[in-house]
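Peer 1: Quick check, what structure comes out for this input:
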Amino acid sequence: MQTNLSEHARTLPRADEAESILRSCVHCGFCNATCPTYQILGNELDGPRGRIYLIKQLLEGEPVTAKTQLHLDRCLTCRNCETTCPSGVTYHALLDIGRAELERRVERPASERLLREGLRRVIPHPAVFDALLKTGRAVSPFLPDAIRRKIPKRAIAPKARPAPRHARRVLMLEGCVQPSLSPNTNAAAARVLDRLGISVSGAPQAGCCGATDYHLNAQEAGLARARRNIDAWWPAVEAGAEAIVQTASGCGAFVKEYGHLLRDDPAYAARAERISAMTRDLVEVLAAEPLDALRAAAGRRIAFHCPCTLQHAQKLGGAVEGVLQRLGFDLTSVPDAHLCCGSAGTYSITQPALAESLRKNKLDALESGRPEVIATANIGCQTHLDGAGRTAVRHWIELVEEALP
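Peer 2: From the prediction side, this is the model:
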């Protein structure tokens, strides 16, 4: 694709990267065939190829409007298009660049600004999120049905975690909303890892991975959180921690990008690159271990929902399924497993109609094999799918831990 960036666009910090990505696109349109929003809306501008043209026009100085913003907002950033693209277009990076510039040029309505600021004030702060969640549950009997249905049901209480006792040590990101929405997930992960001779060390100073801020176009705030996490983890890294384990694939996908996003920061570039290299989704750790030692008595019939951040961003499609099958679980077939469930971080809140349509399609596919339970690898997907009140949705590591003697 030929480009002619405006003088202003050439001054942007990632101008060269944007131009390189634009020029790598050959307009083939294969991406539209696997784009969830294009499949639902049927509008070229609601598919990756159309959005790339919109970003190209934006960076070439052509007029942009709220409609331009709407088409970019509707993108789930599921990165399915990147899996499909024969030319290796790093679409998500271009989208980040385009959204950031569009945010500067088009002022959002007050209601949208308030919603986005509210999400940024709540989601990355576990104590605030937990307090609001408990309040919502307490008053739910008095709320309208439409609002009450959006309040997540009570989660399974966490069991005790084993004290660190092994020579092998890993760090684990606790997450923002997961401690409230699924508090047993990280505890179950710690217990399974302990059975394999791996201890989880705490890093209480680490907080939100930064994805919520970054993907709501508060990119500098997101990078500031990344730097704080690097500082929090660094003493343990220097002390010999072998990995930074993520039980939420959305967080893992973002932490694995720290090195790229901070590559021009002289104070953090080298450390960020090392942190990204050390980051492992939980399934990467388990897949490399002798699982026979767990002596799991599995046998449940499971449908596995592979989050977009696991299969398209981290390229780990099939990894969890492989571990579950090694442990004896009976996995059902899931049609169109590559498509997004509609959670996509805060997307289910900012684009509720599209998110609900995608959720229905995904649950229909997941339930087609009549599973006892649906398993997934990301707290956002888990909460979004479970919120429909259909087949129960759990994190896969909890099901593994429950199968252990």
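Peer 1: from here on, contacts and neighbour counts on C-alpha atoms
Peer 2: Will do.
Peer 1: ok, how many other residues are close to residue 10?
Peer 2: Number of residues near residue 10 (other CA atoms under 10 Å) recorded here: 16.
Peer 1: brain fart, residue 26
Peer 2: Neighbours of residue 26 using other CA under 10 Å come to 14.
Peer 1: list the contacts for it?
Peer 2: Counting by CA atoms under 8 Å, 6 or more residues apart in numbering, residue 26 touches 1, 87.
Peer 1: if I look at it, how far off is residue 89?
Peer 2: 9 Å (CA to CA, to the nearest Å).
Peer 1: now swap in residue 178 and tell me
Peer 2: Remark: distance between residue 178 and residue 89 (CA to CA) = 32 Å.
Peer 1: same deal with residue 350?
Peer 2: For residue 350, the distance to residue 89 equals 26 Å [CA to CA].
Peer 1: Also residue 42?
Peer 2: As judged by CA to CA, residue 42 and residue 89 stand 22 Å apart.
Peer 1: In terms of neighbours, single out the busier of these two.
Peer 2: residue 89 (20 against 12).
Peer 1: to compare against the first, here's another:
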Amino acid sequence: MQTTFTLEQLCESHTAASEKILRSCVHCGFCTATCPTYLLEGDELDSPRGRIYLIKDMLEGGKPATEEVVKHLDRCLSCLSCMTTCPSGVHYMHLIDHARAYVEDTYRRGWSDRLLRTLLAHVLPYQARFRLALRAAALARPLMALLPKGRDPAKEDQPRLFDRLRAMLELAPTTLPIPPAEQAATPQIANGTARRRVVILGGCAQPVLKPSINAAAARLLARQGIEVVAAKGEGCCGALVEHMGREEQARVFARANIDAWMAEIETGGLDAILITASGCGTTVKDYGFLLRDDDVYAAKAAKISALTRDISEYLTDLPALPARPNASVIAYHSACSLQHGQRVTDAPKRLLREAGFIVRDIPEGHICCGSAGTYNMMQPFFARRLRARKIANIEKLHADIVAAGNIGCLTQLEAGLSMPIVHTIELLDWAYGGPAPEGLIVAN
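Peer 2: As a prediction, the model looks like this:
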């Protein structure tokens, strides 16, 4: 793709990076075949190629984002399926993140849009606030039927406030698990002295919604003689706010995590930084790019990104343990952030098979379930349709359990499934001697 940026524009780091990405696009259109919103709408502007044209025009002209541009960029899930499909290696993730930051700087949204985005940015990344918000949502859930229904969302540029509120209430759990601080202590290392030392990202939403996931990971690692340490001061990875165009807030979260992990590296060393939420993993692995212009943090960020691994990647390098007999059929849902963002595709399925499960791939497994961070709250019309499509494909397999490696997918799919959906690591922990995951009916 030819570009006409000025030398002055290319002096700005973000623009220079985006210009290189734009020039790598050859307009082939392969991306349209795997883009969820294009599959739903058939609108070229709701495809990666169409959005690339909109972004190019906006950035080259140095003009404020328009309502039309914002509409189509907001509809993008950042599922990154287009990156897996692209034969030219177009790094769409960096391009759409830059475009969203540009929109945030140049476009004034309607009051309800601004309100909800601000609310999400100041609640979801903070565990205590998020837990309080979920409790409030549980109390408000009986009032959901009183919310007025908007017009057909397909005919509007942005979903209406009431539809978004309804989506938030639908996704909120009716009860919350025990907070992590009240759970049992970190499991003891099997066979004495630890042979490796790792940290598992706690994050923000997952410890509130499913603290059992990291607890299962710690137990499983302890059986392998691996010490899991808590890094004081770590928190949200920054993904949620970065995908809303709040890039500086994302950098603040990234720097805090880097400081926390570097302190552990300098005091006791770390074999790896492990992530059990694949959406977070994609972001942490990209810290080197996010902080590339930061003189203080650039080198440290690159080091942290190099140490970061999805929990399934790390476990494949460890010796196999004896598993309890289990012939449950697993429908494996590959989260977009894992298969497209991190290109980790085989490791989780291989681990499940080694643990004795029968693993089946879901038809159209490359298509997003509609979760995508805050997307299922901000774009509920598309998210619900994608969830229905995913569940229909899952049910074709007649599986006993659905497995997934991302908290967003678990939350998105749980409401509509007729079978339990469990994090991959909880199933592995169960297979190797841990407790049965919540919601499973286990035969004696």
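Peer 1: residue boundaries of the strands in the stretch 51-200 of the second structure?
Peer 2: 196-200 (DSSP state E, counting those that start in this stretch).
Peer 1: Could you do the stretch 301-405 of the first structure as well?
Peer 2: Going by DSSP E, counting those that start in this stretch, the stretch 301-405 of the first structure shows strands at 301-304, 330-331, 373-376, 393-395.
Peer 1: Give me the mean distance between the third one and the second structure.
Peer 2: If you overlay the two and look at strand 373-376 of the first structure, the average distance to its match in the second structure is 0.9 Å (mean CA distance after the TM-score superposition for the first structure).
Peer 1: how far does that strand sit from the chain's center?
Peer 2: The chain centroid and the centroid of strand 373-376 of the first structure are separated by 17 Å, computed with CA atoms, centre = their mean, to the nearest Å.
Peer 1: try stretch 304-321 of the second structure
Peer 2: 18 Å.
Peer 1: ditto for stretch 215-228 of the first structure
Peer 2: With CA atoms, centre = their mean, you get 15 Å for stretch 215-228 of the first structure.
Peer 1: Geometrically speaking, which residue is the centre of the first structure?
Peer 2: Centroid-nearest residue in the first structure, with CA atoms, centre = their mean: residue 250, separated by 2.0 Å.
Peer 1: For the stretch 151-300 of the second structure, which segments count as helices?
Peer 2: Taking DSSP state H, counting those that start in this stretch as the test, the helices found in the stretch 151-300 of the second structure are 161-171, 205-209, 212-223, 239-242, 247-267, 278-284, 287-290, 298-307.
Peer 1: tell me the most buried of the ones you listed?
Peer 2: Comparing these by mean neighbour count (mean count of other CA atoms under 10 Å), helix 278-284 comes out on top with a mean of 26.
Peer 1: The first structure: matching residues for that one?
Peer 2: Alignment of helix 278-284 of the second structure against the first structure: residues 249-255, by TM-score structural alignment.
Peer 1: What lies in contact with the matching stretch?
Peer 2: Residues contacting stretch 249-255 of the first structure (CA under 8 Å, 6+ apart): 175, 209-211, 226, 245-246, 275-276, 279-281, 307, 309-310, 313-314, 345, 377-378.
Peer 1: in the superposed pair, what's the mean gap between it and the second structure?
Peer 2: Superposing on the second structure places stretch 249-255 of the first structure at an average distance of 0.4 Å from its equivalents, by mean CA distance after the TM-score superposition for the first structure.
Peer 1: and that stretch, how far out from the chain's middle?
Peer 2: Counting by CA atoms, centre = their mean, stretch 249-255 of the first structure comes out at 6 Å from the chain centroid.
Peer 1: Stretch 332-347 of the second structure now?
Peer 2: 11 Å.
Peer 1: again, but for stretch 125-144 of the first structure
Peer 2: Worked out by CA atoms, centre = their mean, stretch 125-144 of the first structure lies 23 Å from the chain centre.
Peer 1: Regarding stretch 146-157 of the first structure, how distant is the last residue from the first?
Peer 2: One end of stretch 146-157 of the first structure to the other measures 26 Å (CA to CA).
Peer 1: from memory residue 171 of the second structure sits against residue 410, does it?
Peer 2: No - using CA atoms under 8 Å, residue 171 of the second structure is not in contact with residue 410, being 10.7 Å away.
Peer 1: What about residue 143 of the second structure, how many residues nearby?
Peer 2: 12.
Peer 1: Please tell me how far it sits from residue 132 of the second structure.
Peer 2: 18 Å.
Peer 1: Of all the helices of the stretch 151-300 of the second structure, which one is nearest residue 326 of the second structure?
Peer 2: With CA to CA, the closest approach to residue 326 of the second structure among the helices of the stretch 151-300 of the second structure belongs to helix 212-223: 17.2 Å.
Peer 1: Now the closest one on the first structure. Mean distance?
Peer 2: Taking mean CA distance after the TM-score superposition for the first structure, the mean distance separating helix 212-223 of the second structure from the aligned residues in the first structure is 0.4 Å.
Peer 1: what's the matching range in the first structure for that helix?
Peer 2: Going by TM-score structural alignment: helix 212-223 of the second structure matches residues 184-195.
Peer 1: Which residues does that stretch contact?
Peer 2: Here stretch 184-195 of the first structure has contacts from 156-162, 166, 174, 178, 199-200, 247, 282, 286, 293-294, 395, 397-398, 400-401, using CA under 8 Å, 6+ apart.
Peer 1: Apply 6 Å and report the result again.
Peer 2: Contacts with stretch 184-195 of the first structure, where a contact means CA atoms under 6 Å, 6 or more residues apart in numbering, come from 157, 158, 161, 398, 401.
Peer 1: List buried residues within those.
Peer 2: Buried members of the contacts of stretch 184-195 of the first structure, counted by 16 or more other CA atoms under 10 Å: 161, 398, 401.
Peer 1: What are the boundaries of the helices in the stretch 301-405 of the first structure?
Peer 2: Using DSSP H, counting those that start in this stretch, the helices found in the stretch 301-405 of the first structure span residues 308, 319-326, 347-350, 352-367, 379-386, 396-402.
Peer 1: Tell me which of the ones you listed is the most buried.
Peer 2: Note that of those, helix 308 is the most buried (mean count of other CA under 10 Å), with a mean of 31.
Peer 1: Just tell me the aligned range of that one in the second structure.
Peer 2: Using TM-score structural alignment, helix 308 of the first structure corresponds to residues 336 of the second structure.
Peer 1: what's the mean distance for the matching stretch versus the first structure?
Peer 2: Relative to the first structure, stretch 336 of the second structure is 0.5 Å off (mean CA distance after the TM-score superposition for the first structure).
Peer 1: That's all I had, so thanks and see you.
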